[in-house]
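K.L.:
next comes the sequence, and after it the predicted model I'd like to discuss.
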Amino acid sequence: MNILLIAGGWSSEREVSLNGAKGIHEALLRLGHTVTFFDPQLSLDGLLTAARGHDFAFINLHGSPGEDGMVQALLESVACPFQGSRATGSFIALNKSVSKQVFLDNGLPTPEWEFLAKRPSKDWRPKFSYPLFIKSNTGGSSLGLSRVASAEELPDSLDSLFATESQVIVEPLIEGVEVTCGVLGDSALPPVLIEPADGSVFFDYEAKYRPGGAREICPAPLPDTITAQVKHFALKAHKVLGLCGYSRADFIYSPDGSLHLLEVNTLPGMTSTSLLPQEAAAIGLSFDDLIARLIELGFDESK
């Protein structure tokens, strides 16, 4: 097949996208496909023309464009099949404040939050006690995520984040460890337990992408009941957001045994050592197998 590999873009996660695209490109070639690389930052106006000349599009974008549903909507308009969720599900999942409303409405546990559509006045005070987190409402890869330990730190953290983001959410600190769980097709994959390396306060951008920055254990060494609950919540979140193909849900597992759903990623990291490929490997799927399965699911969804 002739496959259009879409990566890069103009979000703060551009480099993450390009790095993942290298491995996907190699896997597609090994699977016998012809690959054309397309970077929306360089030629967005040519996307529809490019899509019409290919049998399938493989999207490896993070943030906007890509996870916001824009590229998916364009591909749908010319009936070009692609992997992963459609435009509407992508748009809802990327917006944390919107997706958290959907979670609560469907009985999924998610931390409280406060949505800020603009930089609040200097006398504004969050409704949560310190420490707390402020983060981009639509960003990922922990870019722009800030742990605020006191009221004195808040102004600088807000200024820094609003310098690059137009919408922000505030969440309380939830004590516990990070657990992530992928969905492939109609099944949840084995969860991963994430332990930041010494010196990392939380699973930030450096911990995610620096070699040795975190210890990722798959399958996660959790009680069977918790593993089952994580998988149930991940699959339910996937469904209530209207997603398809694949996704990855991120949780905090607290010492009291409770789970807190943070967000769902519709285009999770796809290097061979990323979290979802690790989970796929745990059920016997190589990276090439995973890419082939995502293409198969994409064609199924386009019918």
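P.N.:
Done, it's in. Numbering: from 1, shown residues only.

K.L.:
C-alpha from now on. contacts and neighbour counts both.
P.N.:
Fine.

K.L.:
and the closest residue to K208 other than its chain neighbours, what is it in contact with?
P.N.:
Nearest in space to K208, with sequence neighbours left out and distances taken as CA to CA, 6 or more residues apart in numbering, is A214 at 6.6 Å. By CA atoms under 8 Å, 6 or more residues apart in numbering, the contact set of A214 is I194, E195, P196, A197, F203, A207, K208.

K.L.:
try this one next to it:
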Amino acid sequence: MSFVAHPQIDPRSLGKVGVLFGGRSAEREVSLMSGRGVLAALQSRGVDAHAFDPAVQGVAELAAAGFDRVFIALHGRYGEDGTMQGLLEQLGIPYTGSGVLASALSMDKQATKRLWMTHGLPTPRFAMLRAGSDFTAVVAELGLPLIVKPAREGSSIGLTKVTDAAQMREAYEKAAALDRDVIAETFIDGAELTCPLVGEGDDAAALPVIRIVAPGANYDYQNKYFTDDTQYLCPSGLPEALEREVQDLAVNAYRVLGCRGWARADVMLRADGKPFLLEMNTSPGMTGHSLVPMAARAAGISYEDFVMQVLAAATLDLQPNEHWKPE
């Protein structure tokens, strides 16, 4: 299903809005940039939008703020992993993006990959690492090069491309400093793609695919957010049938995880034309270097309109029980 822009949204219908950004994760710096962009976009459209940083403002303040809905512009832990979603469920405040379970599953790369594999979706082979793992055996099983990374971080934080078995210990320790669960996966040599997604269930749709060409094929944290050397090709330049195949795969991956609202699937396209799913981002970046706004523009929708549509879709996993009363 292709993406279709919705009619203009009345800002008054959205009520008082909180934009959650900053937070306590390793991606705080990027989240601050995303949140400021989202906040400015909403205010430019006349929305009664207010900044809220969970790192410096507590739960009591969030409960007392009187928000009718919130836009989650948090990235990584405590914002993209189901924890903030669970809190907002408790408070009864509708929020953007995926619910508790889908957020938690998507943040955990091991859980994501196991679920995709169960449904027959292609993703690189992997192994979980521990301090006592036989790294030589892992290399023998998966081959080289390998990608070693924390199981629950984003933005390539803590990631190492291992080209020699002697690098495994150092790569493991770098990732383990950020997460007790570390994953090693087969490196897919090919084109790096990303596909933003919107909607839910049968109504889920893909935006145009973006092909990423990073300096030295190294799409790391610095090249993602703080340099202008990375090229983003949208249109991707892929043959139409192949682009549609990647979009269909991304939509299936999104549905399998139970995602809603919006997300972004990262995909590697092997030299023989076979796509492999890497991960699902359920609170994608919205900075000046971010990819979702780029794909939205290619689909004919501005940054501001896209933010409005994501916010208008804010909801809860469970609707409040109007009949419940404390004893």
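P.N.:
Noted; the coordinates are in hand. Just so you know, these numbers come straight off a predicted model, no measurement behind them.

K.L.:
TM-score for this pair?
P.N.:
The TM-score (TM-score structural alignment, normalised by the length of the first structure) is 0.93; 299 aligned residues with a CA RMSD of 1.8 Å.

K.L.:
among the contacts of A214 of the first structure, the buried ones, what's the ChimeraX command?
P.N.:
Buried residues within these, by 16 or more other CA atoms under 10 Å, are selected in ChimeraX with:
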select :194,195,196,203,207,208
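
K.L.:
want to try TSV for the contacts of A214 of the first structure, with distance to S254 of the first structure as columns?
P.N.:
Shown next, in TSV, are the contacts of A214 of the first structure (distance: CA to CA, whole Å):
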residue	distance to S254 of the first structure
I194	13
E195	13
P196	16
A197	19
F203	15
A207	20
K208	21
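
K.L.:
for the contacts of A214 of the first structure, which one is nearest R30 of the first structure?
P.N.:
When the contacts of A214 of the first structure are compared for distance to R30 of the first structure (CA to CA), K208 wins out at 27.3 Å.

K.L.:
check which helix or strand covers the equivalent of the closest one over in the second structure.
P.N.:
By TM-score structural alignment, K208 of the first structure lines up with K224 in the second structure. Counting by DSSP states H and E, the element that carries K224 of the second structure is helix 221-225.

K.L.:
R215 of the first structure now?
P.N.:
strand 214-217.

K.L.:
next, the buried residues of that strand.
P.N.:
For strand 214-217 of the first structure, burial by neighbour count (16+ other CA under 10 Å) applies to A214, E216, I217.

K.L.:
could you do stretch 40-55 of the first structure as well?
P.N.:
P40, L47, L48, A50, A51, H54.

K.L.:
from those residues, which ones fall inside strands?
P.N.:
If you go by DSSP state E, the buried residues of stretch 40-55 of the first structure have nothing in strands.

K.L.:
got JSON lines for those, with distance to S129 of the first structure too?
P.N.:
What follows is those, written out as JSON lines (distance: CA to CA, whole Å):
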{"residue": "P40", "distance to S129 of the first structure": "41"}
{"residue": "L47", "distance to S129 of the first structure": "46"}
{"residue": "L48", "distance to S129 of the first structure": "48"}
{"residue": "A50", "distance to S129 of the first structure": "51"}
{"residue": "A51", "distance to S129 of the first structure": "49"}
{"residue": "H54", "distance to S129 of the first structure": "52"}
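
K.L.:
if we take those residues, which one ends up nearest to L290 of the first structure?
P.N.:
Looking across these and measuring by CA to CA, the closest to L290 of the first structure is H54, at 20.7 Å.

K.L.:
the closest one and H33 touch, don't they?
P.N.:
No. The pair H54 of the first structure and H33 fails to qualify as a contact (CA atoms under 8 Å) at a distance of 11.0 Å.

K.L.:
let me see the ranges of the strands in the stretch 101-250 of the first structure.
P.N.:
Applying DSSP state E, counting those that start in this stretch to the stretch 101-250 of the first structure gives strands spanning 114-116, 132-136, 146-148, 168-172, 177-184, 187-188, 192-196, 214-217, 246-253.

K.L.:
list the helices and strands the first one packs on?
P.N.:
Pointing back at strand 114-116 of the first structure there. Contact here means 3 or more CA pairs under 8 Å, 6 or more residues apart in numbering; DSSP states H and E; on that basis strand 114-116 of the first structure packs against strand 168-172.

K.L.:
with the second structure overlaid, report how far the strand it packs on is off on average.
P.N.:
Following superposition, strand 168-172 of the first structure is found to deviate from the second structure by 0.6 Å on average (mean CA distance after the TM-score superposition for the first structure).

K.L.:
quick one, that strand and strand 132-136 angle?
P.N.:
Strand 168-172 of the first structure and strand 132-136 are oriented at 160 degrees to each other (axes from the mean of the first three to the mean of the last three CA atoms, to 10 degrees).

K.L.:
the second structure: matching residues for strand 168-172 of the first structure?
P.N.:
The alignment of strand 168-172 of the first structure onto the second structure (TM-score structural alignment) spans residues 182-186.

K.L.:
what distance do you get for the counterpart of S157 of the first structure in the second structure to A165 of the second structure?
P.N.:
Counting by TM-score structural alignment, S157 of the first structure lines up with A171 in the second structure. Using CA to CA, to the nearest Å, one obtains 10 Å as the distance from A171 of the second structure to A165 of the second structure.

K.L.:
which of these two has more neighbours?
P.N.:
A171 (20 against 17; other CA atoms under 10 Å).

K.L.:
that one reaches T160, doesn't it?
P.N.:
Yes. At 5.8 Å, A171 of the second structure counts as touching T160 under the criterion of CA under 8 Å.

K.L.:
any common contacting residues for these two?
P.N.:
V148, K149.

K.L.:
which residue in the second structure aligns with G182 of the first structure?
P.N.:
Mapped onto the second structure by TM-score structural alignment, G182 of the first structure lines up with P196.

K.L.:
once you drop chain neighbours, what's closest to that match?
P.N.:
R264 (4.1 Å).

K.L.:
what residues are up against that neighbour?
P.N.:
With CA under 8 Å, 6+ apart, R264 of the second structure has these contacts: T194, C195, P196, L197, M280, N281, T282, P284, V292.

K.L.:
map it across to the first structure for me.
P.N.:
In the first structure, R264 of the second structure lands on R248 (TM-score structural alignment).

K.L.:
that older thread, how big is the offset of the strand holding R215 of the first structure relative to the second structure?
P.N.:
With mean CA distance after the TM-score superposition for the first structure, strand 214-217 of the first structure departs from the second structure by a mean of 0.6 Å once superposed.

K.L.:
hmm, back to that, how close does the helix holding K224 of the second structure sit to the first structure?
P.N.:
With mean CA distance after the TM-score superposition for the first structure, helix 221-225 of the second structure averages 1.3 Å from its match.
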